[in-house]
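In: Predicted model follows, preceded by the sequence.
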Amino acid sequence: MDQRAISDYGFLSDCRSGALVGRNGSIDWWCPDRFDSPSVFGRLLDPHAGHWRLAPVAVGLPGHRVERAYRRDTLVLRTVHHAPEGSVAVTDALAAEIGARGHQLGMNSPAVLLRVVEGLSGRVRMGLDFRPRPDHGLLTPYLHDQPDGSVRAVAGAVELTLRADGLPLHAERDRVRQEFEVSAGQVIGFDLAYGRTYGDPPVRLDPTTALAETMWAWEALREVHRYEGRHAELVRHSATVLTGLTYARSGAVAAALTTSLPERIGGDRNYDYRYSWLRDFAMTMRALWVAACPDEASRLFAWVARSIGRVGDDPVPVLFGLEGERDISEHEVPHLRGFLDSRPVRFGNDAWRQRQLDVPGEVISAVWQLRDYLGGSFGEELREMTLGLTEQVAGTWRLPDRGMWETRDADRHYLSSKVLCWSAMSRAVELAPRLGERADPRRWAAIRDEIRAAVLREGWNEEIGAFTGAFGSRELDASVLYLPVVNFLPATDPRMRSTIAVLERELGTEEGLLRRWNTDPAGFLLCSFWLVECLVLAGERRRAEELFERVVTHANDVGLFSEQVDLATGAQLGNTPQALSHIGLINAAWRLTDPTTE
C-alpha cells in the first residue's frame, strides 16, 4: 500500500480546485471541477481510488534523493530527483487561464494539470503510471489511444485527456503505464485536461507555455501582497496558500483542500473541510487585510452577505458551500478505506445544522473590522444582515450550543461562544450610526454588559485559577485564549495572566504546541498561534517570538500546515493544507510586528 504521510504532500491550486502531489511524484488527490467536487485521483483516501505518478523509476531505492520548493510567491512546485544515473526536475502546477493576472487567477481556470519534466544531468529513466478513478474511485474509465498520441479516459460525467510533448502514450486497459528516458537539457511537457462528458471537451494547452503563464499569473499577486512586517517570507507564503484555497468565482475560502484526513490515525473524527466556515470569517478577513489587500477581503465579505441572505429566526448556518449552498448534508462512504485505514470517510458536513452562537459575532466583528472601508452608511443588504444577526444574538445568547470545536455530544454554555456574543453586541453598538433607524444601541449595550458579567461570573474557576471551557466546568480549553484576541479582557488582567500560565502548564508541550483540551492527543496549530498573540498582548514579546519560531518548524518541507501535530511522532494530522493554521501564522506574525502592542 503506497500511501504517503500527510506532510509528504505539496499543494497545487488554480483557485477553482486543488491537487496534492507527493514527494514520490504521485498526484493522489484532485477534484477537478471545484474543491468540493468528486475526485478523479483519490489514493489519498484509498490505494485503489486513482493516482498519476511521474518520477524516476528509482524513487524509493537507495541512492535516490528528493529536493523540492515552490517557485517564489506561487503554488508552482518544482521537485528535483537525484538518482544514481543523474538528476531530473518535475515542475507541477494547475494551469491558470492564459493571460490571467492578479485577482483574475481562477475566474476561468481551464482545469488542466501541468507536469513538465526537465533533464538536469545524466540520463534518467522515468516511470509514468496514470490510473484515473472518477467519482471518488467508484468508476473505472474506458481509456482510448488517440491518433495524436494522447489518451482519452471517459467514465460517467468525466472526460480526461492526457498528452505528452513528443512522447506517444498507450493505454493498457484501465491505465497508462510506461517508461521513458530523459537526458540533460531535454524537456518533456505533460498536460492532463478535465472536461464534462456531455459538455465542452477538455482544453488543449501547450504545457511549457501554460506553465510560464501560470507562474506569471501567481507572481502578479506579489504586487498586491505587500506585507513588510516580521517573518515576511512566511507570511507571504501563507497568504499564497490562502489565495490557493480561495474559490475565485465567489471569493469563498475553503477551510482545507481535503476531506476525512484524521485527527488521530485510526480514529473516527474524520470530517469534510472543503467548505467555507463563517467562524473562520473574522480571522480570515484580518489575515487577508494584513497580508493581501482590501480587494480580496471585500470579495470574501460580499460572498458572506449573499450566502447568509435575509436573517430570520433560524440560526445562521455555521458553514456554506463555495457558492453559498446551505444544505451540505453529511454521508459516510464505506467503499473508501480512509487514510491509513482511518474510517469513516465522510463527504458533506453536518455541522451546518448545529447551533453555534459564536458565528454571528464573527461576522459582525468582520463588519466592524471593515467599517471604514465599507463607508459611513451601509447598503440595504449589509445593514439588514448586521441588524438581523445582532437581534439574533440578543435573543439567543443565553442558550447552550455546540461551541467552536463543533462537538457532537451535548450542548453546553461554551465560554468562547458567550464571548463572541459579547463581541457581536459590542461591535453592533459601535456600528449603530451606520445601521439606520432600527438600530437600538442603548438596549444592545445593556445586553453586552449582561453577557460580560455572566462570562466573568460563570466562566472563571477560582480553584483552578483559569477561565474554563464552559460555564461551571473544570475542563480547560485553549479557546479561552480568544478573550484577549477579541479585546474582551486584556492579556495583562491578573485572571488572564493566570489562565495563560495554567494553559501553558497543562496543555502546552516543549515543542511549542498547545492542545485544545486535556484529552486531546495532538497539538492544535491555531491555538499555538493564539498563545503567541496572547504573550505579545501580555508584554512578553521575547517569549512570544521564541514560541512562534518553534511552532513554525512544524510546517512540512514546502511550508504547509495541516490542522494538528501528533505529540508522540511529530506527524501532521487532519485536513491539509489547513486555512486556519496559515491564518493563525499571519495574525501572530502581525501581532509581533504591530507597534501598538508595545
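Out: That came in fine, so what should we check first?
In: can we go C-alpha only for contacts and neighbour counts from here?
Out: OK.
In: tell me the contacts of the nearest residue to Val552 once chain neighbours are set aside?
Out: Among residues not flanking Val552 along the chain, Leu585 sits closest, at 7.9 Å (CA to CA, 6 or more residues apart in numbering). By CA atoms under 8 Å, 6 or more residues apart in numbering, the contact list for Leu585 reads 235, 238, 526, 529, 552.
In: Tell me the secondary structure at the first one.
Out: Three-state secondary structure (criterion: DSSP: H, G, I helix; E, B strand; the rest coil) places Val235 in helix.
In: Report the separation between the residue nearest to it when sequence neighbours are not counted and Gly512.
Out: Spatially, and ignoring its direct neighbours in sequence, Val235 is nearest to Ile586 (5.3 Å; CA to CA, 6+ apart). Between Ile586 and Gly512 the computed distance is 17 Å (CA to CA, to the nearest Å).
In: what do you get for Pro132?
Out: 41 Å.
In: just to revisit the earlier point, can you tell me the SS state at the residue nearest to Val552?
Out: Note that with three-state DSSP, the state of Leu585 is helix.
In: Please compare the first structure with the one that follows:
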Amino acid sequence: MGQPPISDYGFLSDCRSGALVGRNGSVDWWCPDRFDSPSVFGRLLDPGAGHWWLGPLGPSRVQRAYRPDTLVLRTVHHTAEGSVAVTDALAAELGARGHELGMNSPAVLLRVVEGLSGRVRVGLEFAPRPEHGLLTPYLHEQPDGSVLATAGPVALTLRGTGLRLRADVDRVRHEFEVGPGDTVGFDLAFCRPYGTPPVRLDPVVALAETVQAWEAYRETHGYDGRYAPQVRHGATVLTGLTYARSGAVAAALTTSLPERCGGDRNYDYRYSWLRDFAMTLRALWVAACPDEANRLFAWAARSIGRIGAAPVPVMFGLEGERDISEHELDHLRGYAGSRPVRIGNDAWRQRQLDVPGEVISAVWRLHDYLGETFDEELREMVVGLAEQVASTWRLPDRGMWEARDTERHYLSSKVLCWTALDRAVALAPRLGERADAPRWAVIRDEIRETVLRDGWNDRIGAFTGAFGSAELDASALLLPMLDFLPATEARMRSTIEAVERELGSSRGLVRRWSTDPAGFVLCSFWLVECLVMAGEQERADRLFQQVLGHANDVGLFAEQVDLRTGTQLGNMPQALSHIGLINAAWRLTEPATD
C-alpha cells in the first residue's frame, strides 16, 4: 500500500481533532487530543509513522460520499465476491445537538462495516505510533477482547463488536467475513494514561448519534444563494476545522504536505491565522450564522490581548497561544520524500503589516452586532491596531505569502494598512475619546496616494506584488474586494486582465506569482469575484465551475493544484480554499450588494 495522492483522503472531524482516511481504507492521520497535537497515525508523512487500515482483502472498486451535511464518510467497496461498506466518523458527544457539537468530543474514532452483497473477507491492521511516530506502544490484550495500546502520554483502546482481537509485537491484525445485513463496529478511544479511562461507546449507536448531531447543527444554518450544495458542504468543512472550545478555525488539518513534491515549502497549518480573519468571518456570515462569527471574533480579541509596540502576530494557537516556535522532525521522511517535516510555524515572528487591516475590517463587518458603544477591550484593540498602523505603515514586511527571505514593501500589506485606517475612521464614533479620526484619515489618504503612485508599473500595465517590482502577484486582486479601487477602474481592470493572462491557466487556476509551481485555489476564487465585480458574470460563472471541478470526489480542496497533472498539493483540507468557494458563490449570488 504505497503513499496515496493527497486527493485520495477524506476528512473526519469532531471539532476537536481531525483524521484523514484514504480511499484504500487506511486512516493515515489522526492527532486525537486536538488538531495541533502529536499524531498517533502519521503514515501521511512517513510509511512507518502509524496507520489503521480496514477494508476488503482483495482488489475493489471504490465509491465514497459523505452523509449529507455531515463529515461522516461512507465508502463502498465492490469486489469480485460482493460489496461491503465502511462508514467512518469521529464521534460526537452522545446527545450533542446544534452548537454543542464539538464542545465535549470524546476523542473516539468510529468505523462500522456493513455487508451489502455476497461474502466478503475484510482485513484490519492497527499500528499506532504516537508522538509523530517516535513511539511504538505496548499492546495489551484485554479480557473483553479489546486491545490497549500505551506509549508515553497516549492510551488507545481498540474494540470490535463481537470480536476478540489479538496483538502481535507492534500491531493488531485481524480478518473476518461479512455477508448481506452483517454489521461489525469498531471504536478506538483515546485518553491520557494517567487520567480518566477512555470513553466506551457502542459504535453503531454512536455513529447514528454523530450523524444526528451534524444534521442538527447544519439545520440551524441557512443559505439560499447559488451553488447551495457546494456552499453547505464548504461550510461543513469549515465547521470541521473549527476548534469548538475556543471558536478558532484551523487553517488546515495537516502539517508539511508539500506545495511541490520533493520540495521544502512544507509548513504546519494547524493554527489559526489573523490574516484570514475577515475572509473567514465573511464566509461564516454567508454560510453559517452570527454565533460562529462572534465566537471567532471573541477568540481573536482575547488572543491579541493588550497591544503594545510589538507587531501583532499573524497567527496563534487554537487556544490563543502566541509562541508556536517551529522545529523539524528529522525522523520522518515527509510526504513523497518532501522534507523537512515541520511542527510549529515561525511565521508567527514575522512583521506582517496587513494583520491589523484584517482584524479591523472584521470589526467593521460585525459592527451592527457589537453595539453602538464598544466595550473597553474592543475599543482598546481597535484603537491600538489603528495607532500601530499609523506608526509602522512605511516599514517593509514579509507580505501575505510569508516570504522567508527579505522584507519588502508589499502592495497587499500597504492596501490593508489603508483598510485598517479607513475602517477605523468609520468606527471612530464607537471608539471613545482616544480615537483620532482626523489624523487617521490624513494618514489613510497618504497611504492611498503612495499605493497608487508606487504600486503601479507602467511597463507591466498592472499593480505588481511589491513597490518597484515587475513581478505580478495575485494578491493585487484584493484591491476591489477591499473597496480600494473599483474593478471597473482602468488600472484595476488592466491588473485583473494581466493576472488572468500571466498567472492563469487552461485549468482555470491562478498562481500566486509567475514562478509558483501550482495553482492556488483561493486566488482562483478571488479572480471569480473580481470578474463579477467587473460586470463579467457569465465568465465568472464558467470559471467558478471550472475551479469547482478540481475538488476531490468528496468535495474537498487542498491548498493548491498541480497545473500539469491536476493533482492536489499542500495541506488538506485547506480552510482558505473552502472560504474562497463560499465567498465567490455569494458574490455570484449578490454581485451588487455584498
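Out: Sure thing, it's come through. These numbers come from a predicted model, not from an experiment.
In: Overlay the chains and give the TM-score.
Out: With the length set by TM-score structural alignment, normalised by the length of the second structure, the two chains reach a TM-score of 0.99; 594 aligned residues with a CA RMSD of 0.8 Å.
In: Settle it for me: which of Ile586 and Gly512 of the first structure has more neighbours?
Out: Ile586 (30 against 22; other CA atoms under 10 Å).
In: Am I right that the more buried one is in contact with Ala291?
Out: Yes - here Ile586 of the first structure reaches Ala291: they are 7.1 Å apart, a contact under CA atoms under 8 Å.
In: For the two, list the residues in contact with both.
Out: In contact with both Ile586 of the first structure and Ala291: 235, 239, using CA under 8 Å, 6+ apart.
In: so where do the strands sit in the stretch 301-450 of the first structure?
Out: Ranges of strands in the stretch 301-450 of the first structure, per DSSP state E, counting those that start in this stretch, are 319-320, 331-332, 346-347.
In: Now the first one on the second structure. Mean distance?
Out: Pointing back at strand 319-320 of the first structure there. With mean CA distance after the TM-score superposition for the first structure, strand 319-320 of the first structure departs from the second structure by a mean of 0.3 Å once superposed.
In: Report all helices and strands that that strand contacts.
Out: strand 276-277 (3 or more CA pairs under 8 Å, 6 or more residues apart in numbering; DSSP states H and E).
In: Counterpart of Val76 of the first structure over in the second structure?
Out: Residue pairing (TM-score structural alignment): Val76 of the first structure is matched to Val72 of the second structure.
In: residues contacting its match?
Out: 12, 66, 87-90, 210-211.
In: Who's the closest spatial neighbour of it, skipping the chain neighbours?
Out: Nearest to Val72 of the second structure is Ala89, by CA to CA, 6+ apart, at 4.9 Å.
In: what does the one you found align to in the first structure?
Out: Using TM-score structural alignment, the partner of Ala89 of the second structure in the first structure is Ala93.
In: Next up, the contacts around its match.
Out: By CA under 8 Å, 6+ apart, the neighbours of Ala93 of the first structure are 12-13, 75-77, 113-115, 211, 214.
In: wait, is it part of a helix?
Out: No - according to three-state DSSP, the state of Ala93 of the first structure is strand, so it is not within a helix.
In: burial count for His295 of the first structure?
Out: Not His; residue 295 of the first structure is Asp. When neighbours are counted by other CA under 10 Å, Asp295 of the first structure comes out with 13.
In: That one should be in a helix, yeah?
Out: Yes - assessed with three-state DSSP, Asp295 of the first structure lies in a helix.
In: how far away is it from Gly267 of the first structure?
Out: Asp295 of the first structure is 40 Å from Gly267 of the first structure, by CA to CA.
In: Quick one: the contacts of Val72 of the second structure as a markdown table, columns for distance to Arg200 of the second structure too.
Out: As requested, the contacts of Val72 of the second structure are exported to a markdown table (distance: CA to CA, whole Å):
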| residue | distance to Arg200 of the second structure |
| --- | --- |
| Leu12 | 19 |
| Tyr66 | 25 |
| Thr87 | 18 |
| Asp88 | 17 |
| Ala89 | 15 |
| Leu90 | 13 |
| Thr210 | 15 |
| Val211 | 18 |
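In: what's the closest of those to Trp53 of the second structure?
Out: Of all the contacts of Val72 of the second structure, Trp53 of the second structure sits closest to Asp88, with 11.7 Å by CA to CA.
In: How about that closest one: what's its closest non-neighbour residue?
Out: Asp88 of the second structure sits nearest to Arg111 (CA to CA, 6+ apart), 4.6 Å away.
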